[in-house]
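J.: show me how the following folds:
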Amino acid sequence: MINKELVEAALKIREQAYVPYSKFQVGAALLTKSGKVYTGCNIENAAYPVTCCAERVAIFKAISEGETEFQELAVAADSARPVPPCGSCRQVMSEFFPKTMNIHLTNLKNETKTFTMEELLPFSFETHDMPENG
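T.: Below is the predicted model of the structure:
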């Protein structure tokens, strides 16, 4: 079931995006197991590689406040289809989200699709894939 309040929070925060280059505003809202919602918007930079996506902003804000257990994420943008997270965001999400966590993707046409983390990034690289450090 779609968490409409979380989707609304993602739509609202996207208005704060700093996107002078792409003009592509993205918002994200992350619900923690404690019930708190952390939001993020994309923040661009003239040096594109240091740009940070909305999803990672929300995740990093939550982690920096001591939250490590997450329940749901919503991502919103003015896209042709419900906005898919980029590969970098999917990898960060896979580090912190349970495989069964719901991720709601939406656009400004009220089209929403919900995926689990595992559906978004099957066979992801995980910590147990690295050799143990002696």
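J.: make it CA atoms for all contacts and neighbour counts henceforth
T.: Fine.
J.: state the helix or strand in which the residue lying closest to residue 92 once chain neighbours are set aside lies.
T.: Nearest residue to residue 92, sequence neighbours excluded (Cα to Cα, 6 or more residues apart in numbering): residue 56, at 7.1 Å. Residue 56 is part of helix 54-64 when elements are defined by DSSP states H and E.
J.: same deal with residue 27?
T.: Using DSSP H and E, residue 27 sits within strand 26-32.
J.: immediately after that strand, which helix or strand?
T.: As assigned by DSSP H and E, the chain's next helix or strand after strand 26-32 is strand 37-41.
J.: so what does that next one touch, helix or strand wise?
T.: helix 4-13, strand 26-32, helix 54-64 (3 or more Cα pairs under 8 Å, 6 or more residues apart in numbering; DSSP states H and E).
J.: and the next helix or strand past the longest one?
T.: The helix or strand immediately downstream of helix 54-64 is strand 70-77, counting by DSSP H and E.
J.: tell me the buried residues in the next helix or strand after that next one?
T.: Where DSSP H and E defines the elements, the next helix or strand beyond strand 70-77 is helix 87-96. Along helix 87-96, these residues count as buried under the neighbour rule (16 or more other Cα atoms under 10 Å): 89-91, 93-94.
J.: before we compare anything, build this one as well:
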Amino acid sequence: MKHILFPKGARNSITEKQGESVGISLGGYFYDYLRRADGEIVGVTYWLMEPVNFENHPVYAHFHDDDRFVFDVAGGCVNIVFDESNAELLKKGQLTTDVVQEFGGESVLRCGEQFAIVFSLVD
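T.: Below is the predicted model:
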């Protein structure tokens, strides 16, 4: 299952077909799934290899004030939900973590100066 995260306000200006895959690293090495109480996968916990300055990162900076993202510097991860409708559950800690340690299913698309994050989940 593929999930594409566009920065708020950019959804109308970027499509997957317009974007080109770029070699910008998100700084992580694997991710675990975030699930709602009904078992549906609604996001990921993306584990980082080393500390990342999220405000200055070429991709994360576009998502810094996005409710779908919780940047956990101390925990060494980014919690991400794929849809705004699950952002409140994320903020309230009402999602469970399914430890799957999925490797290599993320990429970055670029269209002009905009970026999108793509997660391809195996589940």
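J.: can you calculate the TM-score here?
T.: Laid over one another, the chains give 0.28 as their TM-score (TM-score structural alignment, normalised by the length of the second structure), with 64 aligned residues with a Cα RMSD of 4.8 Å.
J.: returning to that earlier point: now, the most widely separated pair of the buried residues of helix 87-96 of the first structure?
T.: In these, two members sit farther apart than any others by Cα to Cα. They are 89 and 94, at 8.5 Å.
J.: with adjacent residues omitted, what lies nearest to residue 79 of the second structure?
T.: Closest to residue 79 of the second structure by Cα to Cα, 6+ apart is residue 45, at 4.4 Å.
J.: tell me which element the one you found falls in.
T.: Here residue 45 of the second structure is assigned to strand 41-48, by DSSP H and E.
J.: ok, residue 89 of the second structure next?
T.: Residue 89 of the second structure belongs to helix 87-91, assigned by DSSP H and E.
J.: that helix - contacts with which helices or strands?
T.: strand 69-72, strand 77-81.
J.: how big is the angle separating the last one from strand 41-48?
T.: Relative orientation of strand 77-81 of the second structure with respect to strand 41-48: 160 degrees, computed using axes from the mean of the first three to the mean of the last three Cα atoms, to 10 degrees.
J.: quick one: contacts of strand 77-81 of the second structure?
T.: 34, 42-48, 68-72, 87, 90 (Cα atoms under 8 Å, 6 or more residues apart in numbering).
J.: please pick the buried ones from those.
T.: Of the members of the contacts of strand 77-81 of the second structure, the ones counted as buried by neighbours, 16+ other Cα under 10 Å, are 34, 42-48, 68-71, 87, 90.
J.: spatially, which two of those are the most separated?
T.: Most distant of these, by Cα to Cα, are 48 and 87, 20.9 Å apart.
J.: verify the stated contact: residue 99 of the second structure with residue 30.
T.: No. Counting by Cα atoms under 8 Å, residue 30 is not a contact partner of residue 99 of the second structure; they are 10.2 Å apart.
J.: pull the most distant pair out of the contacts of strand 77-81 of the second structure.
T.: 48 and 87, at 20.9 Å, using Cα to Cα across these.
J.: got a list of what residue 70 of the second structure touches?
T.: Counting by Cα under 8 Å, 6+ apart, residue 70 of the second structure makes contact with 78-80, 90-91.
J.: distance to residue 116 of the second structure added to those, as TSV?
T.: Putting those into TSV (distance: Cα to Cα, whole Å) gives the following:
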residue	distance to residue 116 of the second structure
78	15
79	16
80	13
90	20
91	22
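J.: show me which of those are buried.
T.: 78-80, 90.
J.: mind putting those in JSON lines, distance to residue 115 of the second structure included?
T.: As requested, these are exported to JSON lines (distance: Cα to Cα, whole Å):
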{"residue": "78", "distance to residue 115 of the second structure": "17"}
{"residue": "79", "distance to residue 115 of the second structure": "18"}
{"residue": "80", "distance to residue 115 of the second structure": "16"}
{"residue": "90", "distance to residue 115 of the second structure": "23"}
